[in-house]
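What shape does this take:
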Amino acid sequence: MSGFQGPRPRAIGRIHWMGARTLFRRELGRYLKEALETVLAPAFQTLVYFIVLVFALGPERGTEEGDALLSFAVPGLILMAVLFRSAETTAFSLLFDRMEGIISDILMAPLGAAEMTAAYALAGALSGLVTGTVVLAGTLLVWPMPVAAPWAVIAFAALGALMMSLAGVLIGLWCEKWDHLAAAFVFVLVPLTFLSGVFVPADALPEPFPALIQANPIFHAISGFRYGFLGGAEASPLTSLAVVAGTAAALWGACGVLISRGWKLRP
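I've put the predicted structure just below:
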């Protein structure tokens, strides 16, 4: 019996891939279980926005100017669904886990801040992209639009989803109860999103709104995404790409630092 050797412990490298993948799949599964709310509801909401815009055009409906306005607004509506869903997924997950004490089980697992940040952020971003794909398919059925630059559609949808998913992580860490979560969306994310050139060009608004809107990273995500469909944008696509990617990187770093310090995670 002296030569008996028990099972060797699992070797974990610098990155615990299995743990990160498990947490990612758990978060994505939570999102998919509520498909009626997380997928179909945003698609229906976007369709309602589109119908309201069509009727709001009044005599302009069916004219060249009216069609141009709808073509301008549709990409913004699609990406808006992606951004909201990405932020809502991570914010809800983190707050729920903290309030129910589930976060203690996650903290006891051999997961570092990098793995936790990646799992939550990527699951939230992918959930937003899934919702956006359904919204895009439904929208294009009622308002077909050519894709001028497919790379821009993919790049800005993915980076915008990741950016807002990380913003959702920060919100989920900051909130103490559901009222705080609702306030963060109503008073911060909703105004930032609606005041980002979704429905009208920023230059069409009086000063100082154009300058303020163009300083909003969400504006650059929507502008770049719109460029992918229309081939033209209010801001340079490369500048917008740099702004969105830089904001996502900064948020990723902030989330990693706060999670590594256990900010509002540890009792």
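
can we go C-alpha only for contacts and neighbour counts from here?
Fine.

Which residue is the nearest non-sequential neighbour of Trp17?
With CA to CA, 6 or more residues apart in numbering as the criterion, Trp17 has its nearest non-adjacent residue at 7.7 Å, and that residue is Glu115.

for the helix or strand hosting the one you found, packing partners?
Element membership for Glu115, per DSSP states H and E: helix 113-142. Judged by 3 or more CA pairs under 8 Å, 6 or more residues apart in numbering; DSSP states H and E, helix 113-142 is in contact with helix 17-33, helix 41-56, helix 64-100, helix 150-174, helix 237-260.

tell me the angle the fourth one makes with helix 237-260.
With axes from the mean of the first three to the mean of the last three CA atoms, to 10 degrees defining the directions, helix 150-174 sits at 30 degrees from helix 237-260.

quick one more, to check against the first:
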Amino acid sequence: MSMDQGHRPAGAFNAGIDRRVPPFHWVAFATLCQRELRRMVKMAAAFLIAPALMAMIYFVCFLFGLGPQRGTPHGDAVLTYLVPGLIMLSILLRAAENGGFMLLYSKIEGHIIDELMAPIGARETVPAYLLAGVVAGMGSGLVVWLASLLFWPLPVEHPLMALGFALAGALFMALCGLLCGLASTKWDHISAYFTFLFTPLSFLSGLFAPVDAMPPLLATIVKLNPIYHAMEGFRHGMLGAASQSPALSALFLLASIVLLYALATRLYASGWRMKS
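Next up, the predicted model:
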């Protein structure tokens, strides 16, 4: 005896529901993005206020460290060169932190099991984590830029170029952070990546001084670092001048992003270090 559709018992199969998994699960992607963005908002002080204070401390240290050259054309050139680097540094590190720490948090707390069991895959989860990382990085960079207008205002020569390199740099570092989050199984692991990898690579990428002033061999090695190309491209957008061709920097950065994205999706899809 058939049962009326309106009085179907709980748990009964409903043939009217489409259970096919689409090629890209937009609902799952939007849900993951919403979860990560809400989590980021709860930690806004760490992602927004702290980077601005740190950038101001760096700037003040350089300001007083110039000594007699403070207020001279040479001293002003040093500070002008420094500001875009501090903005980009905040963007890069915050993007990496959000991408890596949030994934590791889900692994440690067991939330990752829900993602692995749901009818979604790397095609939805990886972009969701990356989007949250990019938003965190760009938000942090925006706060640092606004703070810089108070103590060293600079006109932006090429706004679209600066924005493009900022987004590309944030995406690259979000991928780096995500890969570190995949590789890590506890907080000490991911902290080590930032201490011994990301921070040195960021500081040796033309943050404080032109790379061409380094010894030739060291300068050649530094120019193989994608962070250097993100810094130089963003500085060109801000100041209108850089030692590296913006087109070359863009191609190098884009190739790095494509390779890391392919690696991240492959590792996530295979469940590498996710189930232990």
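
Tell me how they score on TM after superposing.
TM-score for the superposed chains, counting by TM-score structural alignment, normalised by the length of structure 1: 0.96, backed by 267 aligned residues with a CA RMSD of 1.4 Å.

picking that back up, work out the gap between the helix holding Glu115 of structure 1 and the centre of the chain.
7 Å (CA atoms, centre = their mean, to the nearest Å).

State the distance from the residue nearest to Trp17 of structure 1 to Phe199 of structure 1.
37 Å (CA to CA, to the nearest Å).

Between these two, which is the more surrounded one?
Remark: of Glu115 of structure 1 and Phe199, Glu115 carries more neighbours, 21 against 17, as counted by other CA atoms under 10 Å.

Trace that one over to structure 2, please.
Aligned by TM-score structural alignment, Glu115 of structure 1 pairs with Glu124 of structure 2.

Touching, its match and Cys33? I think so.
No - using CA atoms under 8 Å, Glu124 of structure 2 is not in contact with Cys33, being 9.5 Å away.

Ala11 of structure 1 versus the residue nearest to Trp17 of structure 1, what's the distance?
16 Å.

before we move on, what about Pro110 of structure 1?
In terms of CA to CA, Pro110 of structure 1 sits 11 Å off from Ala11 of structure 1.

Among these two, which residue is more densely surrounded?
Between Pro110 of structure 1 and Ala11, Pro110 has the larger neighbour count (other CA under 10 Å), namely 12 against 6.

what secondary structure does the more buried one sit in?
coil (DSSP: H, G, I helix; E, B strand; the rest coil).

Thought His16 was touching it, still the case?
Yes - if you go by CA under 8 Å, Pro110 of structure 1 and His16 touch, sitting 7.4 Å apart.

what range in structure 2 matches stretch 159-168 of structure 1?
Counting by TM-score structural alignment, stretch 159-168 of structure 1 corresponds to residues 168-177.

Actually, stretch 242-260 of structure 1.
Going by TM-score structural alignment, stretch 242-260 of structure 1 lines up with residues 251-269 of structure 2.

distance from the matching stretch to structure 1 after superposition?
Following the fit onto structure 1, the mean deviation recorded for stretch 251-269 of structure 2 is 0.8 Å by mean CA distance after the TM-score superposition for structure 1.

Pick out the residue closest to the middle of structure 2.
Ala95 (2.3 Å; CA atoms, centre = their mean).

What residue in structure 1 is paired with that one?
By TM-score structural alignment, Ala95 of structure 2 lines up with Ser86.

distance of its match from Leu28 of structure 1?
On the measure of CA to CA, Ser86 of structure 1 and Leu28 of structure 1 end up 11 Å apart.

what do those two both touch?
Here Ser86 of structure 1 and Leu28 have Gly124, Leu126, Ser127 as joint contacts, going by CA atoms under 8 Å, 6 or more residues apart in numbering.

Let me know the closest of these to Leu212 of structure 1.
Gly124 (27.4 Å; CA to CA).

How many neighbouring residues does that closest one have?
34.

thinking again about what came up before, what about the match of stretch 159-168 of structure 1, how far off from structure 1?
Looks like 0.4 Å for stretch 168-177 of structure 2 (mean CA distance after the TM-score superposition for structure 1).

Give me the contacts around that stretch.
Under CA under 8 Å, 6+ apart, the answer for stretch 168-177 of structure 2 is 91-93, 95-101, 130-131, 133-134, 137-138, 227, 230, 253-254, 256-257, 260-261, 264.
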